[in-house]
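S.K.: model this:
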Amino acid sequence: MHLLRSPQEAYRKVDFDARVAGADPVQLVLVCYEQLASALGTAIHADARGDNAAKSASLTRALSALTALQMGLDHDRPVAGALAALFEGARRTVLDSVLQFDATALAALRSDVCDIADAFRANAVDAG
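M.R.: You can find the predicted model right below:
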């Protein structure tokens, strides 16, 4: 079994696994958006603390969340093209920050992700 580095990471993993196990497709998308926003936020905070290991782990989590969002796109939906372009731009922003960290760009991306998640959540409630 892979040992986690901190109690916080262990808790985050257990919480994530439990949420994913019981999620429907809409909830899975929301979990991905939440994971992306959280990972971007922790990367920014880790950089401010000078914690390169946590920053790297957070950027990796952000890329994983983006990959899940990209793979889950329903290309038959009209908004799919715009989301695909957004996710690709987000991926570039995160990858650029691996080489030269840009807290401002990541904070702007995080804000955009939160706005999109809120809109997705509202649309899911209206449709449900």
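S.K.: alpha carbons only for contacts and neighbour counts from here, please
M.R.: Will do.
S.K.: which helix or strand contains C32?
M.R.: Following DSSP states H and E, one finds C32 within helix 25-49.
S.K.: my error: substitute R110 in the last question.
M.R.: helix 103-127.
S.K.: which neighbouring elements make contact with that helix?
M.R.: Contacts of helix 103-127 with other secondary structure elements, assessed using 3 or more C-alpha pairs under 8 Å, 6 or more residues apart in numbering; DSSP states H and E, are made with helix 25-49, helix 80-99.
S.K.: format the ones you listed as CSV; extra columns: distance to A10 and mean neighbour count.
M.R.: Conversion of the helices and strands packed on helix 103-127 to CSV gives the following (distance: least, C-alpha to C-alpha, whole Å; neighbours: other C-alpha atoms under 10 Å):
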stretch, distance to A10, mean neighbour count
helix 25-49, 15, 19
helix 80-99, 24, 15
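S.K.: next up, for comparison:
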Amino acid sequence: MLDEERVSYASRLHRDPRETYRSVDVASRTGGASPHQLIAILYEDLLRELRLGALAIDEGDHAAKNARLTKAIALLFALESGLDFDKGASVAEALSRFYRGCRDAVMRASIEANAALVRDVVANVGEIADSWKAIGRS
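M.R.: Predicted coordinates:
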């Protein structure tokens, strides 16, 4: 790295410590992870965002609700984009429908400020995430 690049990098780190922490956290969690582990991380992040979104609805925090549920929808898109329709067409199609249904439910829950609906999605995603973890242990 050139001195100029180091200064620029250091000043970016200093400017927004929260973003620096997030970058380091993501790098430490995903660095060296297998594709299976990366999907597990996406599920963990999705469940966290959904739970925090439901809590934000309960607390009437519209900004937090929007931020959390928007991230959850993005994570659902990320999970769907990783499906391999060539290797496992029937499973991939079923998961694609599942993720679309979850996105629809999250959007409806956001519009209606319906924490119970978000928690239903948490329960359903949790089952898939648990199955995914079990596959990784076998």
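S.K.: can you give me the TM-score here?
M.R.: Here the TM-score of the superposed chains, computed with TM-score structural alignment, normalised by the length of structure 1 as the reference length, equals 0.84; 123 aligned residues with a C-alpha RMSD of 2.1 Å.
S.K.: of all the helices and strands packed on helix 103-127 of structure 1, which one is nearest V125 of structure 1?
M.R.: helix 25-49 (10.0 Å; C-alpha to C-alpha).
S.K.: ok so, going back, and A117 of structure 1, which of the helices and strands packed on helix 103-127 of structure 1 is closest to it?
M.R.: Among these, helix 25-49 comes nearest to A117 of structure 1, with 6.0 Å by C-alpha to C-alpha.
S.K.: relative to R91 of structure 1, how far out is the residue nearest to the spatial centre of structure 1?
M.R.: In structure 1, the centroid-proximal residue (C-alpha atoms, centre = their mean) is L36; its distance is 1.1 Å. Summarising the geometry, the distance separating L36 of structure 1 from R91 of structure 1, computed by C-alpha to C-alpha, to the nearest Å, is 11 Å.
S.K.: identify the contacts common to those two.
M.R.: Residues touching both L36 of structure 1 and R91 (C-alpha atoms under 8 Å, 6 or more residues apart in numbering) are L63, L66.
S.K.: which strands and helices lie in contact with the helix holding C32 of structure 1?
M.R.: helix 7-21, helix 52-71, helix 103-127.
S.K.: can you tell me what V79 of structure 1 aligns to in structure 2?
M.R.: In structure 2, V79 of structure 1 lines up with V91, judged by TM-score structural alignment.
S.K.: returning to what we had before: quick one: closest of the helices and strands packed on helix 103-127 of structure 1 to T67 of structure 1.
M.R.: Distances from T67 of structure 1 to each of those were compared by C-alpha to C-alpha, and the smallest falls on helix 80-99, at 8.4 Å.
S.K.: tell me what angle the closest one forms with helix 52-71.
M.R.: Our comparison of helix 80-99 of structure 1 with helix 52-71, counting by axes from the mean of the first three to the mean of the last three C-alpha atoms, to 10 degrees, yields an angle of 160 degrees.
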